[in-house]
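Peer 1: Okay, here's the prediction I keep looking at, along with the sequence it came from:
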Amino acid sequence: MNLEDEIIEINQSENRRAHIYAMLGKMKQYDLTAVKIEGRRIWVDEDHSVIDFASCNYLGLDLDEEMQNDIRGEIVKWGVHPSWCRLVASPAIYQQIENQLATLIGVESTLIFPTVTLISIGVLLALVGRGGVLILDKSGHETMYEAAKIARDSGATLLSFPQNDLETLELHLQKHQNNKRKVIMIDGVYSMSGDFARVPAIVALAKKYDAIVYIDDAHGFGVVGENPTSAMPYGQRGNGIVRYYGLDYENIIYVGGCSKAYSSLAAFVGCSKKMQSFIKGFSTPYDLSGPCPTASLATLAKGLVINEHRGNQYREKLFALTHKCINGLRSMGFEVINQSWFPIIFVRIGDNQDTIETANLLFEKGILVTVSPYPMVVIGQEGHRITLTAANTPEEVEELLACFQNIRDYLINKHSNNAIYET
């Protein structure tokens, strides 16, 4: 056995992700190569296509003709890639977009990074330094946890609390109330369930104990926004979970992702001007990581214009498709983990083996979903995550539901004494 083989074997024996590694050869829904797309239909070879319910391009801007036709000017102006790190120089389009984003979400300033992951690595470490306290919602995104572990290794304290367990959160805050550097880390919209964090209650606790709330709204930004109504359940303008709840940004560091609703490689921090300046000086990814490609900046700039003109129409369609999908799945007896009607729909299936088998059935019948086995989710909660976009059609949702009827029948036949899937 050579050294590489030994390293792989050792890591398989001690890392939970070995379960995922082992599935790569068993699942048709993993590691695909798209050779052609037609709308939300993906061709994986010349003979087989699947309808895409695994994309997070919620507003469908990746396929918007106006978006595709109008970005060339910025590429001609700035070249395909501004290869300075941002500490050296930034094309003026950065400042233009940062001002637009600040106006949209209602904050003093924003600062763009390539990804939410880089923001977490840079900003969380900058906020807590070597002696601060990080308190992580256990349902928060894995990338926040990875960033928090780096901060812990640098001397910070890392604690956690179960989703919605405000009593445990308050106990942590009480214990460390004299530490001035306390940061509570939450998702705005949970990436597996689509449910919303209890932001107002968490912010109230943060103010009581002088803590900062760091909100990763990678999924919420662009979909949820201010002034939700029965006619517009997601709210208006897609300006994020903070505005959805009608809050200001006191005690909040807001992180918006643009790779989802805006189909662009970019993310941003919303904060005060003083905090923006601090982040520039103390966040390593700001001065050492590569910048966003010009095409991504151009698509984001154009997406912000489209959002002002047509964004609410896209959100209305997105809600209608999500409503149709969730109601259809629940009518079959599936357990759907979604209380918000956000276009992330998690369907519990069974154990890892059931999840693998049903994923392969879906693929064979032309449906692509995000397969979520252990350790992506807790043992006993394995299943499939469906994500809808405004570029999907009602007919495609009907095909999805028909395929889930097939896997419902398959599971009933396999587990004849299990009543979970019976209506």
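Peer 2: Sure, I can see it. In this text, all values refer to a predicted model and were calculated from it rather than measured experimentally.

Peer 1: CA only for contacts and neighbour counts going forward, please
Peer 2: Fine.

Peer 1: where do the strands sit along the stretch 1-150 of the chain?
Peer 2: 36-38, 41-45, 48-52, 109-113, 133-137 (DSSP state E, counting those that start in this stretch).

Peer 1: cool, the stretch 251-400 of the chain as well?
Peer 2: Going by DSSP E, counting those that start in this stretch, the stretch 251-400 of the chain shows strands at 252-257, 267-271, 336-337, 344-350, 367-368, 370-372, 382-387.

Peer 1: just those strands: most buried one?
Peer 2: Mean neighbour count (mean count of other C-alpha atoms under 10 Å) peaks for strand 367-368 among the strands of the stretch 251-400 of the chain, with a mean of 26.

Peer 1: Below is an additional structure, to be compared with the one above:
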Amino acid sequence: VGVLAPSTLHLFHDVFRLMPANGVLLLERRLYPVGQWGSQQARLRGLPVVRFDGVANLQKLLCAYQQQGRTPWLVADGYHPGDGPAPLAQYYAALTGCLGAILLLDDTQAFGVLGQRPTAARPLGHGGGGSLAWAGLDEAATGPELLTITSLAKGLGVPVAVLAGRAARIRQFAH
């Protein structure tokens, strides 16, 4: 389920209002700048915004904030061009799922490039559905809550962006 907007900037500007008052925003340091700009909305609400590098200290951060009674929102890019496809979405989803966190991926770079069922012959998969498809994940499935913000301009040449996730969260966003 998804909702359209003119750009990822619009979506990132608005999505962080969904965070609860006890939320904490964990931002991948390499996150594309538009996502970083949107994080200012969380800061304006007085929510902690913490940057992280890679996966090394991420589990400790998530656990520490969860033990404080906070709801972590992990925000990262679904794909870093030049790094090759990596199972980060799978790792992030497993980590956030067991800790009750929300995973929000900027999937702009992966959409139209990475697809489902990668093989040795087709390491990028097929179908171009993005990093969740490549990792075999579904944002509508039970398990960890997954959200994606994707610009369709790069992968499809369509000047629109989409926020996708579970129906209840998308309804919350739309109201």
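Peer 2: Perfect, I can see it now. The shown structure was predicted, so the numbers you read here are calculated from the model rather than taken from an experiment.

Peer 1: Mind checking the TM-score on these two?
Peer 2: Here the superposed chains carry a TM-score of 0.88, computed using TM-score structural alignment, normalised by the length of the second structure; 169 aligned residues with a C-alpha RMSD of 1.7 Å.

Peer 1: picking that back up, with distance to residue 308 of the first structure and mean neighbour count as added columns, please give the strands of the stretch 1-150 of the first structure in JSON lines.
Peer 2: JSON lines is the format used below for these (distance: least, C-alpha to C-alpha, whole Å; neighbours: other C-alpha atoms under 10 Å):
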{"stretch": "strand 36-38", "distance to residue 308 of the first structure": "26", "mean neighbour count": "12"}
{"stretch": "strand 41-45", "distance to residue 308 of the first structure": "28", "mean neighbour count": "17"}
{"stretch": "strand 48-52", "distance to residue 308 of the first structure": "26", "mean neighbour count": "21"}
{"stretch": "strand 109-113", "distance to residue 308 of the first structure": "19", "mean neighbour count": "25"}
{"stretch": "strand 133-137", "distance to residue 308 of the first structure": "33", "mean neighbour count": "25"}
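
Peer 1: nearest to residue 362 of the first structure, of the ones you listed?
Peer 2: Judged by C-alpha to C-alpha, the one of the strands of the stretch 1-150 of the first structure that comes nearest to residue 362 of the first structure is strand 48-52, at 9.0 Å.

Peer 1: Please point out which parts of the longest helix anywhere in the second structure sit buried.
Peer 2: In the second structure, assigned by DSSP state H, the helix with the most residues is helix 88-99. Residues of helix 88-99 of the second structure classed as buried by neighbour count (16 or more other C-alpha atoms under 10 Å): 88-90, 92-93, 95-97, 99.

Peer 1: Dump the residues you listed into CSV; add distance to residue 64 of the second structure as well.
Peer 2: Converted to CSV, these look like this (distance: C-alpha to C-alpha, whole Å):
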residue, distance to residue 64 of the second structure
88, 21
89, 21
90, 21
92, 16
93, 18
95, 13
96, 13
97, 15
99, 10
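
Peer 1: quick check, nearest of those residues to residue 135 of the second structure?
Peer 2: Relative to residue 135 of the second structure, the closest of those is residue 90; by C-alpha to C-alpha it sits at 5.7 Å.

Peer 1: Could you find the counterpart of the closest one in the first structure?
Peer 2: By TM-score structural alignment, residue 90 of the second structure lines up with residue 200 in the first structure.

Peer 1: and the closest residue to that match other than its chain neighbours, how many neighbours does it have?
Peer 2: The shortest distance from residue 200 of the first structure to any non-neighbouring residue, by C-alpha to C-alpha, 6 or more residues apart in numbering, is to residue 245 (7.1 Å). By other C-alpha atoms under 10 Å, the residues close to residue 245 of the first structure number 17.
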